[in-house]
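Participant: please find the sequence and the predicted model below.
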Amino acid sequence: MNIFRRKKSSQGCIVVIGTHVEALSQALLPQAQSQKLALYQVSHSQQYNTLHHEALNQLTSVNANLIDPKAMVQLFKKIKQAGHVVELVVFQPATPIEIASTDLTPEYIQQRWQDIGLSAITIAQHAIKSMLPRQQGKFIALGSMHASEPDSGWLADGALQAGNRALFQSLAREFQPQGIQCCYMALSGWSTENMQTAQAIAQTCWHIYQQPRSAWSQELSLYR
């Protein structure tokens, strides 16, 4: 069965994309259903340079290599071919990890850069491109308080998150005049296994989605 099959009319959709996004996708599902929005759950997997997907519980589950530009081109192309227009993208990078500076290695930094920074850049390029023809859409990135408040043990992830924060500040300035809201959500911490936390994040994402243009937020902080 082709779950990306074209529909007769366009339907809005939410794309939850990143690492371990299952809990956040489930938390956003009731809002998507209430507004008749399709929901895509896109999980990072370096095993898939293209797409591996299946229909599951009224959402479309997709595995893709988020740092591969070709995979991102294919993802948003397939979403369009299915008759869906992207209204909201929520990017959840790899969960922050506390690690002593003395334990950092070049290999670790490289892997974390791919999971946090490079994936944000690759996704942003293609998500925003899909929104520009309609001059409408919301793009939210989950981030960390350590992006602006570095602390011992969190310096590596803090530096990478500071890069994402700066990226989203630039995206907001460039694309807000074109109808695209880009927002960085700084979190005090999150657990992909904690549904209560996922629901709080989902509620905040939905609040951003519903903001009128005159009240757009470019950055929010969420404490747990």
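Facilitator: Nice, thanks for sending it over. These figures come from a predicted structure and were not determined experimentally.

Participant: okay, CA-based contacts and neighbour counts for the rest of this
Facilitator: OK.

Participant: now the helices for the protein?
Facilitator: 22-34, 69-81, 106-112, 119-131, 155-175, 195-210 (DSSP state H).

Participant: putting a second one here so we can go through both:
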Amino acid sequence: MTQKCSAVIIGVGPEQGLGASLADFFSGKGLHVFIAGRSEDKLHKLTDKIGQSGGSATPVVADATVELEVAHLFSKVRLEGFCVDIAAYNVDSNIPSPLLKTDAETFTALWRQNCLGAFFFGKEAVKAMKDRQKGTLFFTGATASLRARPPFTAFASAKAGLRALAQGMAREFSPQGIHVVHTVIDGVIDGERARIRFPDYVKAKGKDGLLQLDAIAETYWAIHQQHPSAWSHELDLRPFKEPF
């Protein structure tokens, strides 16, 4: 019996956010999407939207930093008879904090959300994909994955850890047919978070000065479609006018 295909996305928040946009896009490509996050209301709202567009989704309330909850997410995928074609770790928690004002609680929280949760998610995704020797595992990174700048040193250390995790997993599991990808989002995403927190910055960037959600989702899908003889492990995405 052929299994139905699915995408599993954790870190799904507002409708105008990357997690939601990935879910909507993958659903439009015919995958059933399992969407996970901490806000039940947001998950159900997105599930309804996807259903109205002709797709299908299953909402799962889960905290990426709790190993049992991540395991439960993938257990639900198995119990509903789906294989995992795509898994995306999209948790991105950032707190600006000068180093001498950064306490252990803040430093550890950022590491748990941006790195430890990715470890839990990545392990479960690989377990779900290894028998078929097929699937794409995305880890969403940031500019800070490559360089640390104050007041985001704690965040950068966590994102650098995420990048190292992705590298190690790619080297270990690519020969088994699992495509592990680390994406560096080098710029600000044009979503709800940016428009609420720094509207003046959004306005100053002008047309196409921010990363567009659909454009990012299209790139993720294109990477998923790559032939195994020419896989990308790491790529960076930025607006054409963004300095780097």
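Facilitator: Received, thanks. In this text the structure is predicted, and so the values were computed from the model without any measurement.

Participant: coming back round to it: tabulate the helices of structure 1 (JSON lines), appending mean neighbour count and distance to Gln181 of structure 1.
Facilitator: Output for these, formatted as JSON lines (neighbours: other C-alpha atoms under 10 Å; distance: least, C-alpha to C-alpha, whole Å):
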{"stretch": "helix 22-34", "mean neighbour count": "18", "distance to Gln181 of structure 1": "19"}
{"stretch": "helix 69-81", "mean neighbour count": "18", "distance to Gln181 of structure 1": "18"}
{"stretch": "helix 106-112", "mean neighbour count": "12", "distance to Gln181 of structure 1": "26"}
{"stretch": "helix 119-131", "mean neighbour count": "20", "distance to Gln181 of structure 1": "10"}
{"stretch": "helix 155-175", "mean neighbour count": "20", "distance to Gln181 of structure 1": "6"}
{"stretch": "helix 195-210", "mean neighbour count": "18", "distance to Gln181 of structure 1": "9"}
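
Participant: so can I have JSON lines of those helices showing distance to Ala186 of structure 1?
Facilitator: Shown next, in JSON lines, are these (distance: least, C-alpha to C-alpha, whole Å):
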{"stretch": "helix 22-34", "distance to Ala186 of structure 1": "16"}
{"stretch": "helix 69-81", "distance to Ala186 of structure 1": "25"}
{"stretch": "helix 106-112", "distance to Ala186 of structure 1": "18"}
{"stretch": "helix 119-131", "distance to Ala186 of structure 1": "15"}
{"stretch": "helix 155-175", "distance to Ala186 of structure 1": "9"}
{"stretch": "helix 195-210", "distance to Ala186 of structure 1": "11"}
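
Participant: so which of the ones you listed gets nearest Leu88 of structure 1?
Facilitator: Nearest to Leu88 of structure 1, of all these, is helix 195-210, at 7.0 Å by C-alpha to C-alpha.

Participant: hang on, the earlier thing: Ile14 of structure 1: which of the helices of structure 1 is closest?
Facilitator: helix 22-34 (7.3 Å).

Participant: elements contacting that closest one?
Facilitator: Under the contact criterion of 3 or more C-alpha pairs under 8 Å, 6 or more residues apart in numbering; DSSP states H and E, helix 22-34 of structure 1 touches strand 11-18, strand 38-44, helix 195-210.

Participant: pull the residues that contact the second one.
Facilitator: The reference is to strand 38-44 of structure 1. 11-22, 25, 29, 32, 58-66, 84 (C-alpha atoms under 8 Å, 6 or more residues apart in numbering).

Participant: and it against structure 2, how far off on average?
Facilitator: Its aligned residues in structure 2 lie a mean 1.3 Å from strand 38-44 of structure 1 after superposition (mean C-alpha distance after the TM-score superposition for structure 1).

Participant: roughly how far does the residue nearest the centre of structure 1 sit from Lys8 of structure 1?
Facilitator: Residue closest to the mean C-alpha point of structure 1, counted by C-alpha atoms, centre = their mean, is Phe91 at 1.1 Å. When distance is defined by C-alpha to C-alpha, to the nearest Å, Phe91 of structure 1 is 29 Å away from Lys8 of structure 1.

Participant: export the helices and strands packed on helix 22-34 of structure 1 to CSV and tack on distance to Thr122 of structure 1?
Facilitator: Converted to CSV, the helices and strands packed on helix 22-34 of structure 1 look like this (distance: least, C-alpha to C-alpha, whole Å):
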stretch, distance to Thr122 of structure 1
strand 11-18, 11
strand 38-44, 12
helix 195-210, 21
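
Participant: nearest to Ile123 of structure 1, of those?
Facilitator: That would be strand 11-18 among these, by C-alpha to C-alpha, at 8.6 Å.

Participant: measure the equivalent of Thr58 of structure 2 over in structure 1 to Ser119 of structure 1 for me?
Facilitator: In structure 1, the residue paired with Thr58 of structure 2 according to TM-score structural alignment is Thr60. Applying C-alpha to C-alpha, one obtains 20 Å for the distance of Thr60 of structure 1 from Ser119 of structure 1.

Participant: now swap in Val15 of structure 1 and tell me
Facilitator: Counting by C-alpha to C-alpha - Val15 of structure 1 and Ser119 of structure 1 are separated by 15 Å.

Participant: Tyr48 of structure 1 too?
Facilitator: Look at Tyr48 of structure 1 and Ser119 of structure 1: by C-alpha to C-alpha, they are 14 Å apart.

Participant: report the buried members of the contacts of strand 38-44 of structure 1.
Facilitator: For the contacts of strand 38-44 of structure 1, a neighbour count by 16 or more other C-alpha atoms under 10 Å gives the buried set as 11-22, 25, 29, 32, 59-66, 84.

Participant: aligned partner of Glu98 of structure 1 in structure 2?
Facilitator: Glu98 of structure 1 maps onto Pro96 in structure 2, by TM-score structural alignment.

Participant: show the contacting residues for that match.
Facilitator: Pro150, Pro151, Phe152, Phe155.

Participant: again, but for Thr60 of structure 1
Facilitator: Ile3, Leu39, Tyr40, Gln41, His53, Glu54.
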